[in-house]
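J.: Starting from these lines, generate the structure:
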Amino acid sequence: MNSRIPVGILFSTQGPYATVGRSMRDGAMLALEEVNRGKRFPFELEPIECEPAGDNTAYSTHVRSLLRHEGVKHVIGCYTSSSRKEVIPIFEKYDGLLWYPSHYEGFETNNNVIYTGAVQNQHVLPLMDHVLTHITRDVYFVGSNYVWAWENGRIIRELTKAHGGHMIAERYLQVGDLDVARIIEEVHEKRPAFIMNMLIGESSYAFYRAFAKARGENAALQKTVVGSCTLCEPELAQIGPQACAGHLASSVYFSTIDTPVNEQFVASYRQRYGHDALPSADAEASYNTVHLLALALAGADSVDIDRVKKALHGASFQAPQGRVHVDPESNHSYLTVRLGISREDATFEVISEASAPVRPDPYLVWAEACGSGPAQPETPIAQNNIGLRIVR
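T.: Okay, the predicted model is just below:
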C-alpha cells in the first residue's frame, strides 16, 4: 500500500445547504490533519477536495473524475439523500466506497456505501417518542421536497395514526425555497402544539425566523414546539438569537456533551477554525468517518474496498459522542441517541441521552413502532419506547 492515499472530500460549501456542508468539510479536514500529524499510521491521507455547490449533476461529475482519473477508491461526502442516490451507481461501476457521514431517512443498504450518520431509529423515532409521550399526538409537518422528508413524513404519519393522532397538515418546499408565507399563514390558522420541521438549509432558517415572528404576533403559538432531526449549532447561529432558541432537536451529537473526549474535540475545532466556532453533529460525523477510514485502511493494509470493509467491521473509534462502530450486517453505525433544546447562544441543552450506542435499524426491522413487533434484546433503543435517560 502506498504511503500516500488519496481520499475524495465531497461537500457543498456553497449553495442552499452551505452552512452544513462547511461544517462537514471542516470536521473531515480536522481529522485528516490529526491522522497525518500522528505517528500511528504508516501512511498519510491526501485529501482531494471537490465543490458540487448543492448540484446533483456536479456530484456525479466529481465522483466520476475521482474514481476514474484521480486513483481514488474512498470518498467521504454527500449531505442530501438525493446527492447520495445520484452517485451510488458510479461507485458501483468503478468499485469505489462512499463514506456517507449524514443522518438520513434509512431504507437503504449498499455494498459501496458506509453509513456513519444517524438513521431513523437514531433520530426520528426518539424525537417522536418524546413528542407523543409529552407534547401531543397531532403533528403539523413541513419538509423539503425530496426523499429525506418524504420517508420521514411517512414514518411520522404512521406513528401518529398508531397512537390515535393525525397529521394536521403535510407541506413541502423545494430545496432552497425561502417563501414560507403560506405555511406560516396555515400555522396561524391551525395553531398546532407541535411542528415537525424537515426542511433543510436556507429554507429551514427562513421558516424558523418567520415562525418566531408569528409567535410574537399570536399568543396561541406561545407553547407550540418545533422539532427537528437536522438542526445544529452552525445553523442556530445562521438563524439568529431572536429565533433560534427553544426548539427540540434529536441528534447523536451536541457540542455541549460533558466528556473529556468531547471537550478536547471542541477545543481542537476552535483552535483550527476560530474561538467562536462550534462543531455540529455533521462535523462530528465527518470527523469520526475519517478516523474510522484510517483505522480500516491500517487494518486492511490495502485500499481494496472489500478488505477495508472487513477490517472496518472489527474496528471502533472513541468519538466525541461516545464509542462508534459499524454494523457488519448493514454497514450502518452504532451511535448514541440524544435530545436537546436549542439556546440563544447557538448551543443545545442536552435533556436526555441513551446509556449506550444504539444499533442501527435502517429498515425498522426491530422497531416496535406502529406495532411491527418486539425489538431484539441486543437492540437497546430500537423500540418505540426509546429508553433515553433524563440529563439533570
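
J.: contacts and neighbour counts: CA atoms only from here.
T.: Noted.

J.: Check which helix or strand the residue positioned nearest the centre of the chain maps to.
T.: Compute the mean C-alpha point of the chain, and by CA atoms, centre = their mean the closest residue is His103, 2.8 Å away. Using DSSP states H and E, His103 sits in no helix or strand.

J.: Leu67 now?
T.: Following DSSP H and E, one finds Leu67 within helix 56-69.

J.: show me the contacts for the residue lying closest to Gly164 once chain neighbours are set aside.
T.: Nearest in space to Gly164, with sequence neighbours left out and distances taken as CA to CA, 6 or more residues apart in numbering, is Arg137 at 6.9 Å. Contacts for Arg137 (CA atoms under 8 Å, 6 or more residues apart in numbering) come out as Val131, Thr160, His163, Gly164, Gly165, His166.

J.: still on that earlier bit, I figured the residue nearest to the centre of the chain hits Gly117, correct?
T.: Yes. His103 lies in contact with Gly117 (CA atoms under 8 Å); the separation is 4.4 Å.

J.: End to end on stretch 164-183, go ahead and measure it.
T.: Its start and end residues considered, stretch 164-183 measures 25 Å (CA to CA, to the nearest Å).

J.: Contacts for stretch 360-375, please.
T.: 105-109, 118-122, 125, 158-159, 162, 327, 330, 332-335, 376, 379, 382-384.

J.: Ala245: neighbour count?
T.: Using other CA atoms under 10 Å, Ala245 is surrounded by 20 other residues.

J.: can you check Tyr100 too?
T.: The burial count for Tyr100: 25, using other CA under 10 Å.

J.: Look up how far Arg389 lies from it.
T.: Using CA to CA, Tyr100 is found at 29 Å from Arg389.

J.: Contact partners for the closest residue to Gly77 other than its chain neighbours?
T.: Spatial nearest neighbour of Gly77, excluding adjacent residues (CA to CA, 6+ apart): Leu10 at 4.4 Å. Leu10 is in contact with Arg25, Glu49, Cys50, Glu51, Pro52, Tyr59, Val75, Ile76, Gly77, Cys78, counting by CA under 8 Å, 6+ apart.

J.: Now the fourth one. Nearest residue, chain neighbours left out?
T.: So that's Glu51. Nearest residue to Glu51 in three dimensions, chain neighbours excluded: Ser12, at 5.6 Å (CA to CA, 6+ apart).

J.: Before we compare anything, build this one as well:
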Amino acid sequence: METSNVPASRERIPVGLLYSGTGLYGAVGQEMLRGAMLGLEEVNAWANTDFVLDPVIADPGGRLRGYYEACEVMLRQHRVIHLVGCYTSAARRQVLPLVEAADALLWHPARYEGFESSESVIYVGAAPNQHVVPLVCYMLEHIASSVYCIGSHYIWTWETARVLREMLGATGGHMAAERTLPLGETSVEHVVEEIVRLQPGAVFNTLVGQSSYAFFRAYHAARLRDPHASLPPILSCSLCEPELQIIGAEAGAGHIACSPWFQSLDTPENRGFLNRYRERFGPGSSPSVDAQASYTCMLLLGRAIKAAGSADVAAVRRALYRDSFRAPQGPICVDPDNNHTYAIPRIARSNLVGQFDLLWESPTLVRPDPYLVWLDQALPEQSEASTPPRRHLRIVS
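T.: Below you'll find the model as predicted:
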C-alpha cells in the first residue's frame, strides 16, 4: 500500500501498523490494515497540517513471537512512538511490555475481554460491557438460559466464559458445557456432536479464525444431516462480514452477533466510510468492525497530534481526552479514567447475503467499564425460586 503524495516540508511521523495479514486470522488482519491505511491517508490529506503519518508496516503472521519481534524493530530501529494494531489479546499482551518500557502508545482497535487498563494503550475496540454483557442479556431475555460455550484456548475465551458463568449464576441460568480447542484447531465435529446430544438453548462461540469458520460449517452440515435436530443459533462477539464470506452464505446465516458497528448501519458517516473504503480497495472489499475501528484509531491519532501540535505521547493523550467526533460507528470519545472509548452496542442477525440485520441497539452511548465494576448492580442475586429478570432492551423491527 502506498500513501498519498505529500509536501516534503511536512514533518514525517512514523506510525507502526502491526497486523497479521497472513496466518490463522489473516482475512480479518488484511481488512484491519486496509482500514488503518484509509484513515492514515485521510489524515495525510488534511489541509493546514504540518505533519504526515508515515506507515511502518509489519505482518507477524499470527505468531506471538512475531508480534514481539516486529514491535521491537518498530520501537528501536524506526523510532516509532505510536503503534496501531493487534487483533487478539494474546498479541496485545506480547507487545505491551515493550510499548510501556518505551513510553510509547498502542492504539488497539479490536474488541476484547476487558480487565485491563494501561496508560500506554488507547482501547478503541469495545469493552466487555459494550459487547459481551449486552449479548448475554439479549440471550437470557430472548433466546435461552441454557448455553453451550465453545472457544479457543486463550485469554479471550477464558475471560469471556468467566463473565458468562457469573451472569448465568446471577440469573438462574445454566452452562450446559464449556469446551476449548487449541488455537487453529479445525477438527470440531466432536463438539457439534456433543451440542446435538446436550440440546442447549444457545451456543456461545469464542473460537478464533480458522477454528471458528470450521465450526460454523460443521454446525451447518449437522443441520443438513438432520433438519429436526435441536441446533439453536450461534452467538458471537467477533463474527463479522468478511468472515461470513469465508464461512459461506448458508452456513453463516441465522446467527447472532454483538458489535458497535455493522456494515448495514445506515448513517451518513458510515455510508461515506463504506464508499471511500470500496473506492480505495475495490467494490468487493468487505470491512469488519475491527477495520472500521482501525480507521477510527488513525483519525483519533491524527486529530490529537494536530490539536497538541506534537506527536509527544503525553501531549497526544491530553488532546485526545478533550476530543469527540462522529465515527462510522457513531459518536466516539475516550474516557480519561481508563483509556477506553464510549460506544453504542448493537445486536444483529446474519443473513444469506453476508450482512447483518439489526435486532437491537443501545439508545445511548455506553461508558466503557473494562473491569465490569457495575455488573453486580445490573444483575442482583436471585433466589432459587425466582425467575430471571427482564432487561429492557429496545428491539429494532
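
J.: so what number do they get for TM-score?
T.: Taking TM-score structural alignment, normalised by the length of structure 1 as the basis, the two superposed chains have a TM-score of 0.94; 382 aligned residues with a CA RMSD of 1.7 Å.

J.: and the contacts of Leu10 of structure 1, which are buried?
T.: Those of those that meet the buried threshold are Arg25, Glu49, Cys50, Glu51, Pro52, Tyr59, Val75, Ile76, Gly77, Cys78, by 16 or more other CA atoms under 10 Å.

J.: Now the two most distant members of the residues you listed.
T.: Across those, no pair lies farther apart than Arg25 and Tyr59, at 14.8 Å, counting by CA to CA.

J.: Please, where are all the strands along the stretch 201-350 of structure 2?
T.: If DSSP state E, counting those that start in this stretch is used as the criterion, the strands of the stretch 201-350 of structure 2 fall at 202-206, 234-236, 256-259, 325-327, 330-332, 334-335, 340-341, 346-350.

J.: between those strands, which one is nearest to Gln292 of structure 2?
T.: Gln292 of structure 2 lies closest to strand 325-327 among those, at 8.7 Å (CA to CA).

J.: Which residue numbers in structure 1 does that closest one align to?
T.: With TM-score structural alignment applied, strand 325-327 of structure 2 matches the range 317-319 in structure 1.

J.: List the neighbours of that stretch that are in contact with it.
T.: Applying CA under 8 Å, 6+ apart, the external contacts of stretch 317-319 of structure 1 come out as Val261, Asn262, Asn288, His291, Leu292, Arg323, Val324, His325.

J.: next one: stretch 296-307 of structure 1
T.: 1, 41-42, 73-74, 95-97, 308-312, 315.

J.: now do 6 Å
T.: With contacts defined as CA atoms under 6 Å, 6 or more residues apart in numbering, stretch 296-307 of structure 1 is touched by Met1, Val308, Ala311, Leu312.

J.: now stretch 234-245 of structure 1
T.: Stretch 234-245 of structure 1 has contacts (CA under 6 Å, 6+ apart) with Tyr205, Arg209, Ala212, Ser342, Arg343, Glu344, Ala346.

J.: These, buried ones only, as a ChimeraX selection?
T.: Of those, the buried ones go into a single ChimeraX selection, burial set by 16+ other CA under 10 Å:
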select :205,209,212,342,343,346
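
J.: picking that back up, checking the contacts of Arg137 of structure 1 against structure 2: which ones persist?
T.: Contacts conserved in structure 2 for the contacts of Arg137 of structure 1, using both residues aligned by TM-score structural alignment, their matches' CA atoms under 8 Å: Val131, Thr160, Gly164, Gly165, His166.

J.: Tell me the counterpart of Met196 of structure 1 in structure 2.
T.: By TM-score structural alignment, Met196 of structure 1 lines up with Phe204.

J.: And the equivalent of Asp306 of structure 1 over in structure 2, how far from Thr180 of structure 2?
T.: Under the alignment by TM-score structural alignment, Asp306 of structure 1 pairs with Ala314 in structure 2. Ala314 of structure 2 sits 40 Å away from Thr180 of structure 2 when distances are taken as CA to CA.

J.: Repeat that for Ala70 of structure 2.
T.: From Ala70 of structure 2 to Thr180 of structure 2 the distance is 29 Å (CA to CA).

J.: Please apply the same query to Pro345 of structure 2.
T.: To Thr180 of structure 2, Pro345 of structure 2 is 26 Å away according to CA to CA.

J.: Please apply the same query to Ser288 of structure 2.
T.: Distance of Ser288 of structure 2 to Thr180 of structure 2, given as CA to CA: 25 Å.

J.: Give me the more crowded residue out of these two.
T.: Neighbour comparison, Ser288 of structure 2 and Thr180: the larger count goes to Ser288, with 24 against 17 (by other CA under 10 Å).

J.: counterpart of that one in structure 1?
T.: So Ser288 of structure 2 corresponds to Ser280, using TM-score structural alignment.

J.: list the contacts for the aligned residue in structure 1 for Arg278 of structure 2?
T.: Aligning on TM-score structural alignment places Arg278 of structure 2 opposite Arg270 in structure 1. Taking CA under 6 Å, 6+ apart as the criterion, Arg270 of structure 1 is in contact with Ala277.

J.: Swap in 8 Å and give it another go.
T.: Arg270 of structure 1 sits next to Asp276, Ala277, Leu278 when contact means CA under 8 Å, 6+ apart.

J.: Kindly report the same for Pro126 of structure 1.
T.: Neighbour list for Pro126 of structure 1: Ser250, Val337, Leu339, Asn384, Ile386 [criterion: CA under 8 Å, 6+ apart].
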